[in-house]
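[1] predicted model and sequence below, questions to follow.
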Amino acid sequence: MSARSEGPPEDGGPEQERRRARRERRQVLLRLDPAVHDALAKWAADELRSTNAQIDYLLRRALAEAGRMPRDARPQPRRGRPPRSEG
């Protein structure tokens, strides 16, 4: 017996589940030349980003410049320290 409930989904069915699965961040295995990786890591550090965030930033910028950014792509999440609250 599985841990999954047998009743209908509470959140709207298979269409909503497909949308939710599409919204999850995906993992990609990326093989890079070591010199390219080192240059990317240095660039990321100079801009206070992780190497992964730098790759995501560069890919998004390239997609936008090529006119290929999907309309339903979520904005890149803000990273780092939250803004200081005034008060």
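    Yep, that arrived.

[2] drop to CA atoms for contacts and neighbour counts, all remaining ones
    Will do.

[3] where do the helices sit along this protein?
    In the chain, the helices defined using DSSP state H lie at 14-23, 34-46, 51-65.

[4] switch those over to JSON lines; also include mean neighbour count.
    Formatted as JSON lines, those follow (neighbours: other C-alpha atoms under 10 Å):
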{"stretch": "helix 14-23", "mean neighbour count": "11"}
{"stretch": "helix 34-46", "mean neighbour count": "13"}
{"stretch": "helix 51-65", "mean neighbour count": "14"}
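
[5] distance to A73 added to those helices, as JSON lines?
    As requested, the helices of the chain are exported to JSON lines (distance: least, C-alpha to C-alpha, whole Å):
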{"stretch": "helix 14-23", "distance to A73": "9"}
{"stretch": "helix 34-46", "distance to A73": "22"}
{"stretch": "helix 51-65", "distance to A73": "9"}
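
[6] second structure for comparison follows:
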Amino acid sequence: MSKKKSFPLRMDPELYEIIQKWAADDFRSVNSHIEFLLREAAKKDGRLKKDK
């Protein structure tokens, strides 16, 4: 299993609330939902070729 990189993330409180509710709707933590959204964006842009 690969080790994940940790780093602090600052974001607008309103955006955080939106992501928090969205994550709950999809039964994910906020952290895993942000990673999911970033992965999907990277795939859509052709920067991530395959799922790990």
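    On my side now, so go ahead. As the structure is a prediction and not an experimental result, all values here were calculated from the model.

[7] returning to that earlier point: compare the helices of structure 1 and give me the one nearest R74 of structure 1.
    helix 14-23 (8.4 Å; C-alpha to C-alpha).

[8] residue nearest the middle of structure 2, spatially speaking?
    Geometric centre of structure 2, nearest residue: I34, 1.7 Å, by C-alpha atoms, centre = their mean.

[9] residues in contact with that residue?
    Neighbouring residues of I34 of structure 2 by C-alpha atoms under 8 Å, 6 or more residues apart in numbering: I19.

[10] E47 of structure 1 -> structure 2?
    Alignment note (TM-score structural alignment): E47 of structure 1 maps to D26 of structure 2.

[11] same question, L58 of structure 1
    Aligned partner of L58 of structure 1 by TM-score structural alignment: L37.

[12] same deal with R25 of structure 1?
    Aligned by TM-score structural alignment, R25 of structure 1 pairs with K4 of structure 2.

[13] any idea how far E35 of structure 2 is from its match?
    11 Å (C-alpha to C-alpha, to the nearest Å).

[14] burial measure for the corresponding residue of structure 1 for R47 of structure 2, as a count.
    Superposed on structure 1 with TM-score structural alignment, R47 of structure 2 falls opposite R68. By other C-alpha atoms under 10 Å, 11 other residues sit near R68 of structure 1.

[15] against A23 of structure 2, how distant is the match of L58 of structure 1?
    For L37 of structure 2, the distance to A23 of structure 2 - C-alpha to C-alpha - is 10 Å.

[16] about what we covered before: OK, contacts around the match of R47 of structure 2?
    Residues near R68 of structure 1 by C-alpha under 8 Å, 6+ apart: none.
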